[in-house]
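Colleague: Structure of the sequence below:
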Amino acid sequence: MRIYLYILSGITSALIGWSIGQFILSDLGWLQKFPELALFPCIGISLAVGIVITDIFLNNPTRFKRNFSRGIIPLSIAAGLGFLMGISAGGLVQILLNPELRNKLIIIPDEFVRIIGWILIGGAVGLAEGLTWRWRSIEAGDKWRFWQRLIISLSVSILTAFVAGIIFEFIRQQMGEMPITLKAWEDLIGFSLLGSLLGLVLSFSTSPSHLVALRAGAGFEYIENINMLQNQTPNNYPHIQKKLLPKLKFVSNLFADKIEEGLSIQLPAKGKVKIGSAQLKIIGNQKFGVNICIPGLPLHIADLDLAPNQTILVPNLKFFYRIEYQGDRLRESTPIQLKHNDLITFYAESGVYNGKKLFRFVYYNRFLDPQS
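Modeller: Purely as a prediction, here's the structure:
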């Protein structure tokens, strides 16, 4: 369904941009001597905005008001980039196809000039999608992921536009001299092809990240001053011990260690994550403790065994009864394969940490709505 929606968005955006361009040229009578200066900016703006809108609403399908309020900056950036790259492409094509200049300069084939214009439009779409991701996803807080996404979006969009241009020019050559009725729709057919291919490719390159994570819920409510809590000792608060497992981190804050309600702990793709209350101890070159440390729990209450495409919750044989899965207390220590949106609750000794008796996580294996 995602693929079809992206393709439909690409085609629809191209049609809207082409229609607006025709309105400027035919109905308003503007820029008739320089048609590319009208068509290319309109196509660039429409495609860039259309792809960004599609990504926003597909990743947040149930939050229309929030999408509109948070989408103002990304859509403005997309429109600006679409206009700048579109007007640049239109101006370049107009200059290179100018008969007077072609007699004085090295002649560049018309097909190559048009392909350059398409590449610039594709670059506008990819640049808009990659740059605006910073405002659309909490995952973009990781600079490496942000630059990775930007480079991928830009490169695949440019490559797609290049391929679309070659395909269309090949079709034009094979068809020879087009009938007048069909030639009037030549640009529309070409830009529709460009939009559909951009939508197809970006539907894959921008697909939601499949990251395994635990989202903190009840029991992890914000406390302003940890050190003022009764019976509190240094580091005796819910936290992740990154010295034991450096790949363990928060999605939104790579440097924090305190677990708070609403934060998502990004888990490694494979390996074992230990949960309990054992503090980090270093003896010689050996490190001991748990990875997710919660006061009031047994020293070691459970493990998460992580492997590609699956996560297994392995309760401790001695303390399985202090774990709740999907609202039911465990009656045995049988390992459980977790699914997206599963609830896991750990019961703690009362009074150890601000009187909290339970700590709840939501398990995610993908971020369809990372900002929620």
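Colleague: Only C-alpha atoms from now on, for both contacts and neighbour counts.
Modeller: Will do.
Colleague: So which residues of the stretch 101-250 of the chain form helices?
Modeller: Taking DSSP state H, counting those that start in this stretch to define them, one finds helices in the stretch 101-250 of the chain at 110-136, 143-175, 180-183, 186-205.
Colleague: Kindly reformat those helices as a markdown table containing mean neighbour count.
Modeller: Formatted as a markdown table, the helices of the stretch 101-250 of the chain follow (neighbours: other Cα atoms under 10 Å):
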| stretch | mean neighbour count |
| --- | --- |
| helix 110-136 | 23 |
| helix 143-175 | 17 |
| helix 180-183 | 10 |
| helix 186-205 | 21 |
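Colleague: Out of these, which gets nearest to N291?
Modeller: Distances from N291 to each of the helices of the stretch 101-250 of the chain were compared using Cα to Cα; the minimum, 23.5 Å, belongs to helix 143-175.
Colleague: got the angle for that closest one vs helix 186-205?
Modeller: Between the direction of helix 143-175 and that of helix 186-205, the angle (axes from the mean of the first three to the mean of the last three Cα atoms, to 10 degrees) works out to 150 degrees.
Colleague: among the helices of the stretch 101-250 of the chain, which is nearest P238?
Modeller: So among the helices of the stretch 101-250 of the chain, helix 143-175 is nearest, using Cα to Cα, at 26.0 Å.
Colleague: Another for comparison:
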Amino acid sequence: MRIYLYILAGLSSALIGWNIGQFFLTDIGLFKEFPEVTLFPCIAISLACGMVMNEIFISNPTRPKLSWRIAKTPLLIAVGLGTLAGLISGGISQILFLPQIRFPTPIVRIIGWLLIGASVGLAEGLTWRWHSMEAGDPKRFWQRFKVSVLGASTASLFAAAIFELIRTTLGAMPAEFKGVEDPLGFSILGLLLGLTFSITNSPSYLGALRAGTGFEYTGENYEDIDPNLQPVNKSSPCIDKSILKFVNNGDAYEIEEGLSIQLPGTGTVRIGSAVKKANIYIPGLPLHVADLELKNRDAILKPNRVAFNCIEVNGERLTSGDDIRRLKHNYVLTFYSEKKDGIKEPKIYRFVYYNRFLDPQA
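Modeller: Reported below is the predicted structural model:
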């Protein structure tokens, strides 16, 4: 469904921009002598706004009012970049189209479309910061930004090449077919941009564990005193900050209800109560309860053979140490503390696993 929505958004945005440009050119007569100066900004603005809005609404499908609120700044950026890139590409194209210069038409069109595609990629990449908390990670933000710009630029080059091929073919056809050249060409541009963004903007499959029952805040937070101060007695659940961090609070180390632990893309995360060896430390559990083995987009829960009865997956208690589970999105993991003298009921600690990056704004 995601890919179809992106393609539809690209096609409709390109055609809306082209129709707006035709309105200015034919009905108002704006810069009729320089059609590219009018047409290119309209298409660039429409594509940039369309791609940005599509990403925002796909990220928040059940919250349209929230999407409209957070879309204000991204849309202003998209309009500004689209206008600037459209005017530059239109101006360059208009100059190179002058008969005195005699520059090859296909190369001029490729340059113009490349600038339009790059502006759409810039708008999509930059505005991501305003509607996603995942962009708070500088490394992830710049990775996404570079991929967006490069992908959009490449898509525009392919669109220009395909359009020139079609244009050459239509040159040998009846004259009435040439009237569809421009809308057909920009439709191809929008289609390829939508297809590209459906790939480059796919959800980040970095897993996350969201803390739930059992992690309620019960006392003073060490970070209120000194962010660098570590707990003395390890009485509170916490994470190993050398390989783990919280999604929306990278400086914290104590696990509290509602916080989400960002899991690494690959590697092994140990869960238990061993002070120096557990990456997710939970007091009251066995020293080593289980391991989370992370491989690309998969997370595999491997219970300790002597502590498997402390684990529950989606309400189903594990029956053996061989009961290895491949976790799926929204799986609930429950860990029970060991029974000790004077304790009638074991304490429960619960996580919700997400197979894509948990964005609190999504």
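Colleague: right, and the helices of the stretch 101-250 of the first structure - which one's nearest K339 of the first structure?
Modeller: Minimum separation from K339 of the first structure across the helices of the stretch 101-250 of the first structure (Cα to Cα) falls at helix 186-205, 23.1 Å.
Colleague: now for that closest one, which elements pack on it?
Modeller: helix 2-22, helix 36-59, helix 143-175 (3 or more Cα pairs under 8 Å, 6 or more residues apart in numbering; DSSP states H and E).
Colleague: if we can go back for a sec, okay if I get the helices of the stretch 101-250 of the first structure as TSV plus distance to D328 of the first structure?
Modeller: Converted to TSV, the helices of the stretch 101-250 of the first structure look like this (distance: least, Cα to Cα, whole Å):
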stretch	distance to D328 of the first structure
helix 110-136	36
helix 143-175	37
helix 180-183	66
helix 186-205	38
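Colleague: Nearest to V290 of the first structure, out of these?
Modeller: Evaluated over these, closeness to V290 of the first structure peaks at helix 143-175, with 27.2 Å, by Cα to Cα.
Colleague: would you turn the helices and strands packed on helix 186-205 of the first structure into CSV with distance to G199 of the first structure?
Modeller: Compiled in CSV, those are given as follows (distance: least, Cα to Cα, whole Å):
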stretch, distance to G199 of the first structure
helix 2-22, 4
helix 36-59, 7
helix 143-175, 9
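Colleague: Ok, which of the ones you listed comes nearest Q371 of the first structure?
Modeller: If you check each of those against Q371 of the first structure by Cα to Cα, helix 36-59 wins as the nearest, at 9.2 Å.
Colleague: Which part of the second structure matches the very next helix or strand once past that closest one?
Modeller: Scanning the chain past helix 36-59 of the first structure towards its C-terminal end, the next helix or strand to appear is helix 64-70 (assignment: DSSP states H and E). Under TM-score structural alignment, helix 64-70 of the first structure corresponds to residues 64-70 of the second structure.
Colleague: mean distance, that stretch to its aligned residues in the first structure?
Modeller: Relative to the matching residues in the first structure, stretch 64-70 of the second structure has an average distance of 1.8 Å after the fit, by mean Cα distance after the TM-score superposition for the first structure.
Colleague: which other residues reach that stretch?
Modeller: Here stretch 64-70 of the second structure makes contact (Cα atoms under 8 Å, 6 or more residues apart in numbering) with 56-57, 60, 130-131.
Colleague: Show me what counts as buried in it.
Modeller: In terms of neighbour count (16 or more other Cα atoms under 10 Å), stretch 64-70 of the second structure has its buried residues at S67.
Colleague: what's the offset of it from the middle of its chain?
Modeller: Averaging C-alpha positions (Cα atoms, centre = their mean, to the nearest Å) puts stretch 64-70 of the second structure 17 Å from its chain's average.
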